[in-house]
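J.: heads up, no residue letters with this:
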């Protein structure tokens, strides 16, 4: 259940950023920004959060893990937004700027999101469960 909550939070964050930047500033259709947000959320959660952030370094090295995962999320976001933007956009001249600006802002959000999932998702998953029942 913690992963579902984290995915929803991540999707809302990414959709808000892309809605403001892509739809609001770069005139993308809002439906296209939602599709990009969904794809980016799923890819970034699996690759960046579960793959890189959770498995890079020791748990005590949270800052190091966060830097590596955030940079990978920025790069992944820029690539996904660029290539998906090419297929959706009518004017492909501003795709690079839209992808870079969006990726940097998403990266800022990811920095704080990693702190959240480290405490609320991964720590909760790693905690030993009490399987003894008191009768």
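T.: Received the coordinates, thanks. These numbers come from a predicted model, not from an experiment.
J.: C-alpha from now on. contacts and neighbour counts both.
T.: Noted.
J.: Tell me the buried residues in the helix or strand residue 43 falls within?
T.: Residue 43 is located in helix 30-43, with elements delineated by DSSP states H and E. Of all the residues in helix 30-43, those buried under the rule 16 or more other C-alpha atoms under 10 Å are 30, 32, 33, 34, 36, 37, 38, 39, 40, 41, 43.
J.: Just put those in TSV and tack on distance to residue 3.
T.: Formatted as TSV, the buried residues of helix 30-43 follow (distance: C-alpha to C-alpha, whole Å):
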residue	distance to residue 3
30	26
32	25
33	23
34	20
36	20
37	17
38	15
39	16
40	16
41	12
43	14
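J.: take the one below as the second:
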């Protein structure tokens, strides 16, 4: 499966037509069953499914509450609590700078997509 994810704050996914590829970062709030997480960023919460089959998940310890993580996947529902089917999971807990930089990364990415800034190539 090939993804072309865009960086999102969770709130910006709500009520968008699906499916679309996403790159989210957030803290695991809850582990529901064996294969579902609830994560949150500064602006909202999302349900992450298919966690156990996502690349990067080594074992259930990877999916523990309180860990800061990156999720690449496909948004399949955006009504109410957005739902994302995970394809890739990265534990970023050991890299606190990643959490601090996320808001700036998403804002910069949106400016790039809107054509308000250009990349230097």
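T.: That came through fine. Model, not experiment: these values are computed from the prediction.
J.: After superposing, what score do the chains get?
T.: For this chain pair, the superposition-based TM-score is 0.30 by TM-score structural alignment, normalised by the length of the second structure; 64 aligned residues with a C-alpha RMSD of 4.6 Å.
J.: and the two most separated of the buried residues of helix 30-43 of the first structure?
T.: For the buried residues of helix 30-43 of the first structure, the maximum inter-member distance is 20.0 Å, found between 30 and 43 (C-alpha to C-alpha).
J.: Show me where the second structure has its helices.
T.: 96-113 (DSSP state H).
J.: What's the biggest strand in it, counting residues?
T.: For the second structure, the strand with the greatest residue count under DSSP state E is strand 20-32.
J.: just to revisit the earlier point, which of the buried residues of helix 30-43 of the first structure lies closest to residue 87 of the first structure?
T.: Distance to residue 87 of the first structure, by C-alpha to C-alpha, is smallest for residue 32 among these, at 9.7 Å.
J.: Roughly how far does the residue nearest to that closest one when sequence neighbours are not counted sit from residue 42 of the first structure?
T.: Of all residues beyond its chain neighbours, the one nearest residue 32 of the first structure is residue 88 (6.7 Å), with distances taken as C-alpha to C-alpha, 6 or more residues apart in numbering. Residue 88 of the first structure sits at a distance of 19 Å from residue 42 of the first structure (criterion: C-alpha to C-alpha, to the nearest Å).
J.: separation between residue 30 of the second structure and residue 101 of the second structure?
T.: Counting by C-alpha to C-alpha, the gap from residue 30 of the second structure to residue 101 of the second structure is 23 Å.
J.: now swap in residue 71 of the second structure and tell me
T.: Relative to residue 101 of the second structure, and taking C-alpha to C-alpha, residue 71 of the second structure is found at 16 Å.
J.: Could you give the number of residues near residue 68 of the second structure?
T.: The number of residues packed near residue 68 of the second structure is 24, by other C-alpha atoms under 10 Å.
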